[in-house]
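Undergrad: Sharing a model prediction with you, sequence too.
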Amino acid sequence: MKKTLSTLAKVRDIDVLVIHSLDLCLYQASVVIGDKEFMVTDDIGNLVRAHSLLEIQKQCQNINANTQIMRQESAYDEMVGGPSKGKGNRLEVQISDNKLY
């Protein structure tokens, strides 16, 4: 499911802004509201993406979330033939927006 930046700027009960670290320098945003997670898009439906953490935080600066986290999921353990990790290899770190942009 998706929600636009302009819609999310009006919402006051956003639990978490999730910054997904997809690759070396590629980030994407989603939000958690209640028990549902929504991908963040611009007004024409394109996913919000950036090439730096500061750039994606600047794009999402009007989202009033209680918490911000960075999430990274890696498949590298499976690539070396290790045992299955069950739920995956997810790392989540709480971050803050220092408004350095």
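TA: Alright, I've got the coordinates. It should be emphasised that the depicted structure is a prediction, and the values quoted were computed from it without experimental measurement. Numbers count the residues shown, from 1 in each chain.

Undergrad: going forward, measure contacts and count neighbours with C-alpha atoms only.
TA: Fine.

Undergrad: can you give me the strands for this structure?
TA: Taking DSSP state E, the strands of the chain run over residues 2-4, 14-23, 26-33, 36-41, 49-50, 65-73, 90-95.

Undergrad: another structure for you, compare them:
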Amino acid sequence: MQLKELKRTQHFDKVKLHSLESNLYQLSVVVDGKEDYVMDGKGRFMTSHNKLELQSLFKEKQVDAMVLCHQSAYDEMVGQPPSMAGNTLEVPLGNTDLA
């Protein structure tokens, strides 16, 4: 989904802020059950070092759920292979009006 399309969309099933590394977040949205990563005007994945900046894109919009997604490093830390079922943690985020 392009950023300009995101700005025109009024309802989101879920907004996901993916924590990639130390203070770097990537944005994806779920609309009508379909997840898309948000791309900027230059065709690059939308990222920011400030999660509040990404959250602020959704002021005045209807968002059913907003979560922070984090890949757990637990399996790697204890010497286990990556889990086939995935190990993504989704932490609910608060009110977008605070962004």
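TA: Ah, there it is. Model, not experiment: these values are computed from the prediction.

Undergrad: May I see the strands of structure 1 organised as a markdown table, with mean neighbour count and distance to residue 81 of structure 1 added?
TA: Putting the strands of structure 1 into a markdown table (neighbours: other C-alpha atoms under 10 Å; distance: least, C-alpha to C-alpha, whole Å) gives the following:
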| stretch | mean neighbour count | distance to residue 81 of structure 1 |
| --- | --- | --- |
| strand 2-4 | 17 | 35 |
| strand 14-23 | 20 | 21 |
| strand 26-33 | 20 | 26 |
| strand 36-41 | 18 | 31 |
| strand 49-50 | 18 | 32 |
| strand 65-73 | 17 | 17 |
| strand 90-95 | 12 | 18 |
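
Undergrad: of all these, which lies closest to residue 58 of structure 1?
TA: Residue 58 of structure 1 lies closest to strand 49-50 among the strands of structure 1, at 9.7 Å (C-alpha to C-alpha).

Undergrad: for the closest one, packing partners?
TA: Using 3 or more C-alpha pairs under 8 Å, 6 or more residues apart in numbering; DSSP states H and E, the elements in contact with strand 49-50 of structure 1 are strand 26-33.

Undergrad: which residue numbers in structure 2 go with the strand it packs on?
TA: Alignment of strand 26-33 of structure 1 against structure 2: residues 24-31, by TM-score structural alignment.

Undergrad: That stretch: average distance to aligned residues in structure 1?
TA: Mean deviation of stretch 24-31 of structure 2 relative to structure 1 after superposition (mean C-alpha distance after the TM-score superposition for structure 1): 0.5 Å.

Undergrad: residues in contact with that stretch?
TA: Outside of stretch 24-31 of structure 2, the residues within contact range by C-alpha atoms under 8 Å, 6 or more residues apart in numbering are 11-20, 35-38, 45-51, 54.
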